[in-house]
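# Build me a model:
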Amino acid sequence: MRIEQPPGSRGSLKWIQRSVAEKWHTLEAPILSAAGGSELRWYSPLAADSYAEYRDEACLGLLGQLHLADALQDFWPARGPQWDALAKTDSGAVVLVEAKSQISELFSPGTAIGEAARLKVDAVFENLADRLKAASRRARWTEHFYQLANRLAYLDFLRRHDVEAWLVLVNFVGDAEMHGPHSDAAWEAAYQVVWHVMGLPKRHALSSYVVHVHPDVRMNGQHAL
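Next up is the predicted model:
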């Protein structure tokens, strides 16, 4: 599914569109350092593509992984993660981006889906939690951390199908308009709490493929797109 977006005027929509368009060093350098390669090719969001965001089969096609469409359909219900940005490195690594500008966005309940779809999601989360050795006494992911959990699940799906994929959590610093955090440390502390409440250990099978990036919007100007 391809979902067109307006030019962002505030918050993470504004800053992810702008940082991708302007190829901010503070966005790209940490990704390349982790994933390898010397250059990123961004596939979304692009002005020439109406800043469209992608999910499901359309996401796979954009990243050259359409052969996994049937497997993804078996793995996850329709209307899976809608990615804020998608890219590949010149070495072929797939980059999946979730962007935020305020800490409150870390907490998300599940979306309204049918019973069959919910059972499938619950099974995926339980399986993932077991393999990541999450604590048995943890917050229910579908009720409190649905978005983060399904991003991790999608990363896991690609990795288990031999795709060199990376989940990049872009947390913008200094977005005064949105009352966002003013330091990397504030984001890092927030994620420590979130991972703990989700029951995830500091190191698990996917942690090496999750990259935290903190572009400071104050260093890149405050002009809207």
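# make it CA atoms for all contacts and neighbour counts henceforth
Noted.
# Would you mind pulling the contact partners of the longest helix along the chain?
Secondary structure of the chain read by DSSP state H shows that its longest helix is helix 115-131. The contact list for helix 115-131, computed with C-alpha atoms under 8 Å, 6 or more residues apart in numbering, reads Phe75, Trp76, Pro77, Trp141, Thr142, Ala149, Asn150, Ala153, Leu200, Ala205.
# next up, for comparison:
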Amino acid sequence: MRVIQPKGIKGSLKWIQDAVRRSPNLLQPQELPTIDWVSPLEEDDYAEYRDGAFLDRLRIGHLTASLKDFWPQRGPQWDALGLTSNGPVLVEAKAHVREFFSPPSQAGLRSLEQIERAFEIVRADLGVRQAMNWTELYYQYANRLAFLWWLREHGIDAKLLFVSFLNDADMAGPKYAETWEAAFAAANYALGLPEKNKLRRHIFHATPDVRELAT
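Predicted coordinates:
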């Protein structure tokens, strides 16, 4: 699904569009090859992508049928997507910590059962020992992790980049990167995610200061 977005006027929608368009260097982890951004782009109506459309955008559309077996329709809608010489980069962006506390899954019964099966497989492979319910707590964060896991299980060298903006005064966003670090640490603890797991080295964080984008 291709979802056309308005030009952002505040919050993470504004800042991720501005960063991709004007200052992609602020989103670039040093450990990764240069990212070629494929969304959101001004010339593409700032569209965001989900389901098979996000795979097509990343040139791995051959996995669409397999994705349907793993996850129901209306899966994660990615704030940004990029490509490096090694593989795709999936992006989730936030401007304030409240955004991080996503509500539980709103999926219908049949879809929820499929999501729970997917989470069960992911949790087992990542060494989550407790029977944590990932559909209730930090659901958005959990499903992003699940999609990274799924892509990598299909031989795709995917990376997951969390972009956590600083100093968004309009949204009362954090001033310091340490605030975001604490939020992610709390989420990992709540989800029962071991510090050492097979996804860890494929997850990256960027904390751009919006004051650099506002100038």
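# Quantify their similarity with the TM-score.
Remark: TM-score between the superposed chains equals 0.96 [TM-score structural alignment, normalised by the length of structure 2]; 215 aligned residues with a C-alpha RMSD of 1.3 Å.
# just to revisit the earlier point, in structure 2, point out the residues matching whatever helix or strand comes next after the longest helix of structure 1.
Sequence order places helix 141-144 as the next helix or strand after helix 115-131 of structure 1, per DSSP states H and E. Using TM-score structural alignment, helix 141-144 of structure 1 lines up with residues 134-137 of structure 2.
# mind checking how far the matching stretch is from the chain centre?
Its chain's average C-alpha position is 16 Å from that of stretch 134-137 of structure 2, according to C-alpha atoms, centre = their mean, to the nearest Å.
# List the contacts of it.
Phe101, Ser102, Pro103, Pro104, Ser105, Ile115, Glu116, Phe119, Ala142, Ala190, Leu191.
# One more: stretch 154-165 of structure 2?
With C-alpha under 8 Å, 6+ apart, stretch 154-165 of structure 2 has contacts from 12, 15, 27, 86-96, 144-145, 148, 151-152, 173-174, 180, 202-210.
# and the residues you listed, which of them are in helices?
Among the contacts of stretch 154-165 of structure 2, the members found in helices (DSSP H) are Ser12, Trp15, Arg144, Leu145, Leu148, Leu151, Arg152, Trp180, Val210.
# Tell me the counterpart of Ala176 of structure 1 in structure 2.
Using TM-score structural alignment, the partner of Ala176 of structure 1 in structure 2 is Ala169.
# one step back: let me have the ones in helices among the contacts of stretch 154-165 of structure 2 in CSV, extended by distance to Leu161 of structure 2 and neighbour count.
Listed next are those as CSV, based on distance: C-alpha to C-alpha, whole Å; neighbours: other C-alpha atoms under 10 Å:
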residue, distance to Leu161 of structure 2, neighbour count
Ser12, 14, 23
Trp15, 15, 24
Arg144, 10, 21
Leu145, 11, 17
Leu148, 10, 20
Leu151, 14, 18
Arg152, 15, 16
Trp180, 13, 23
Val210, 17, 22
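# hmm, back to that, out of the contacts of helix 115-131 of structure 1, which are buried?
Phe75, Trp76, Pro77, Trp141, Thr142, Ala149, Asn150, Ala153, Leu200 (16 or more other C-alpha atoms under 10 Å).
# which of these lies closest to Gly37 of structure 1?
The nearest member of those to Gly37 of structure 1, counting by C-alpha to C-alpha, is Ala153 at 24.6 Å.
# list the contacts for the alignment partner in structure 2 of that closest one?
Matched across to structure 2, Ala153 of structure 1 falls on Ala146, judged by TM-score structural alignment. With contact taken as C-alpha under 8 Å, 6+ apart, Ala146 of structure 2 is in contact with Ala118, Phe119, Val122.
# Distance of Ala146 of structure 2 relative to Pro33 of structure 2?
In this view, Ala146 of structure 2 and Pro33 of structure 2 are 23 Å apart by C-alpha to C-alpha, to the nearest Å.
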